[in-house]
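Student: Show me how the following folds:
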Amino acid sequence: MIDLGDYGHPPSTRRRDYSLVLLQLMKRMRLELLLLLAIAVLINSNAIPGGWTADGDVVRILGIAASIFIGFRNTQAIGRWWEARKLWGSIVNVSRSWADTLRAHLSSERINRKEERQLLQLQVALVWQLNFQLRNFWHRELRELQGQLLDGLKLPRSSSLRQLGLQRAEWIRDLHRQEHIDSFGRMQLMEVANACTDAIGGLERIRNTPLPASYDVFVRLLTWLFGLLLLLYFHDLGPEPRIPISGVLIVLLFLMAERIGAYVEGPFDADGSSFSLPLDSICLTISRDLLDGDADHVQHLNSKDPVRWT
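Tutor: Predicted structure coming up:
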């Protein structure tokens, strides 16, 4: 097999990064870990009445129920994450189609090359604005580069995603009115723009509509109830009334599984952790594809490591 070398390798989680993933998870779960530790200490000190101990069959039934609900919730969370990734893939494809369609319908005259460049820069500004608005977060240097790009387009730095979309439609209209493109070219450009708008709407839907709060609360309470009863059951099971380390680890694994589903459910986290999508890397790919590396955005260092997306 020949290794071309220039294209790199598909992102993968390396074994030495497993500890980093666990650290990211534990950092987010710090309150849950403290609560679990407090409960274990209270049970071992007999501060919780022994009459709360449930029958072994009840604990097993609760364990099965918690497993089913956590599994269903995590399946839905991964589905949301994957749908968001597919929609961002559509944004990449639409951006490339935008560049190809402009190149196909605009002539090589100097004024048309200027219009083409302007519309490519607008698409790049639009995808970065989408990145910022989905996460409600930006790196300071990237935000400044975005401002410089908008300055070059003579657009306000405060332009929203919707305003940039409207500006794109107005410039397409101006191209047709000035006869730089014909009616067919205008229709094709609007089809590409509409496909981009559809993908943006899907991403905004995922961001603004999480799983129902009632379901989230139920799964979390069920997990904690099972954990509490399991610790009490282990406490009274052995010859000495103490919780074995294995019992605490089992409860911790259930809590981790439940929390992972909650974190993956929101794929637009600001911290760029392994729970979120690589938005900066995707936007940098679009910047390179459309502007051939001339955009200042591409100077930003990005990571291909799925454990550290940014």
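
Student: from here on, contacts and neighbour counts on C-alpha atoms
Tutor: OK.

Student: contact partners of stretch 299-306?
Tutor: Counting by C-alpha atoms under 8 Å, 6 or more residues apart in numbering, the neighbours of stretch 299-306 from elsewhere in the structure are 11-13, 142, 274, 278, 280-281, 309-310.

Student: Strands of the stretch 101-250 of the chain, residue ranges please.
Tutor: Secondary structure of the stretch 101-250 of the chain, counting by DSSP state E, counting those that start in this stretch: no strands present.

Student: re the thing from before, so can I have JSON lines of the contacts of stretch 299-306 showing secondary structure, distance to Leu25 and neighbour count?
Tutor: Below are those laid out as JSON lines (DSSP: H, G, I helix; E, B strand; the rest coil; distance: C-alpha to C-alpha, whole Å; neighbours: other C-alpha atoms under 10 Å):
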{"residue": "Pro11", "secondary structure": "coil", "distance to Leu25": "20", "neighbour count": "11"}
{"residue": "Ser12", "secondary structure": "coil", "distance to Leu25": "18", "neighbour count": "10"}
{"residue": "Thr13", "secondary structure": "coil", "distance to Leu25": "15", "neighbour count": "13"}
{"residue": "Leu142", "secondary structure": "helix", "distance to Leu25": "27", "neighbour count": "18"}
{"residue": "Ser274", "secondary structure": "coil", "distance to Leu25": "9", "neighbour count": "22"}
{"residue": "Pro278", "secondary structure": "coil", "distance to Leu25": "18", "neighbour count": "26"}
{"residue": "Asp280", "secondary structure": "helix", "distance to Leu25": "22", "neighbour count": "24"}
{"residue": "Ser281", "secondary structure": "helix", "distance to Leu25": "22", "neighbour count": "18"}
{"residue": "Trp309", "secondary structure": "coil", "distance to Leu25": "15", "neighbour count": "19"}
{"residue": "Thr310", "secondary structure": "coil", "distance to Leu25": "17", "neighbour count": "21"}
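
Student: Would you do the same for the sequence below? I want to compare the two.
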Amino acid sequence: MLLKKGIPYSYLFGIIKVEIAYVAIFMILFFSFHNFFASEYSIPLAIPGVLGTSISLILGFRTSQAYSRWWEARIVWGAIVNDSRALVRELACFTNVAEVKTPKSRIDEIVNLQIAWCHLLGQSLRKRIEPEYWESYLDQEQKERLEVHDNKPNLLLLMISEKIHLLKKGNHINYYHQVQMDWTVNRLSESMGKCERIKNTVFPTTYCMMVHIFIYAFIFVLPFGLAKTMGWEMYPLIFGVACIFFLIEKIGMQLQDPFENSGTDTPMTSLARTIERNVLQMTNREKIPAPITSDTFFIN
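Tutor: This is a model prediction of the structure:
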């Protein structure tokens, strides 16, 4: 996720460097054509004006829809943070009032599974598994079970439910406590499903392609509309307009995929570490990992 720190211009121009190169080549060709072959050729300015207005409306709508996907992803992960804290809070409180004293190891097992689930969910969405974040929270048997499952976060939720069932079976929680904790696990499962829906639902590719082609068409006809009324100053103007249009388009393309490990990504690693720290502190663990910080302009 991009931070409020100064975003370097190299990042902004880096994401549109290919488009900038094409525009620069076209401007050189147009300069040669205009000055050496057909200096009087032009088109009415209304043509690029109408095209530019249409592109502005389409880009605005597309960016709005892309931001909606990004914001939904952030809302879902906010719910994951809340429900993870709620699950551990329920676990700590319900077992504390049970008739049968609950060994701390039983509580720690569920907390460890929840921490591993948060990290693995984010990594599976990015399709980049990094065991160093979660493997210390699982025993060998749990790791072996994970190896044969395609949807590893889903298996971890199953393990959590199994542990809750064992707590009920051992009279460490009562029936109502089990129902409440199962409901919290179900909410976590719903959030996981929402993340998978966003990840696997492709933003319409034909729409993206149409916008891209229209921007190039606009840049192509714009100098012919300005040729009669402007001199050399139209070249930096057209170049600036092209940069703005392509930059807005690229930002929209990044926002529409919030789980692709880009600068505008949902900060799932950072959020998972926040959950990890919170639930460890709630259960009085001694070793608390440091929060994830960033020295750059974005955080994962």
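
Student: TM-score of the superposition?
Tutor: These two chains, once laid on top of each other, score a TM-score of 0.86 by TM-score structural alignment, normalised by the length of the second structure; 289 aligned residues with a C-alpha RMSD of 2.8 Å.

Student: What count of nearby residues applies to Tyr235 of the second structure?
Tutor: Residues lying near Tyr235 of the second structure (other C-alpha atoms under 10 Å) number 19.

Student: likewise the one 3 residues further on?
Tutor: The local packing of Ile238 of the second structure (other C-alpha under 10 Å) involves 20 other residues.

Student: Repeat that for the one 5 residues further on.
Tutor: Using other C-alpha under 10 Å, Cys243 of the second structure is surrounded by 19 other residues.

Student: any idea what it aligns with in the first structure?
Tutor: Cys243 of the second structure maps onto Leu252 of the first structure when the alignment is built from TM-score structural alignment.

Student: mind checking how far that match is from Pro267 of the first structure?
Tutor: If you measure Leu252 of the first structure against Pro267 of the first structure using C-alpha to C-alpha, to the nearest Å, the figure is 24 Å.

Student: again, but for Ile260 of the first structure
Tutor: Applying C-alpha to C-alpha, the value for Ile260 of the first structure to Pro267 of the first structure is 12 Å.

Student: For the two, indicate the residue with more neighbours.
Tutor: The neighbour comparison of Ile260 of the first structure against Pro267 (other C-alpha under 10 Å) goes to Pro267, with 28 against 20.

Student: Could you tell me where stretch 12-31 of the second structure falls in the first structure?
Tutor: Mapping stretch 12-31 of the second structure onto the first structure (TM-score structural alignment) gives residues 25-44.

Student: count of residues packed around Gly170 of the second structure?
Tutor: Gly170 of the second structure has 13 nearby residues by other C-alpha under 10 Å.

Student: if I pick it, what's in contact with it?
Tutor: Contact analysis of Gly170 of the second structure by C-alpha under 8 Å, 6+ apart lists Val100.

Student: what's the counterpart of it in the first structure?
Tutor: Checking with TM-score structural alignment, Gly170 of the second structure has Gln178 as its match.

Student: again, but for Leu121 of the second structure
Tutor: Residue correspondence to the first structure (TM-score structural alignment): Leu121 of the second structure is matched to Leu130.

Student: List the residues that contact that match.
Tutor: Leu130 of the first structure touches 161, 200, counting by C-alpha under 8 Å, 6+ apart.

Student: Over to Val111 of the second structure?
Tutor: 88, 279-280.

Student: quick one: which of those is nearest Phe220 of the second structure?
Tutor: Using C-alpha to C-alpha, the shortest approach to Phe220 of the second structure within these belongs to Val279, at 56.9 Å.
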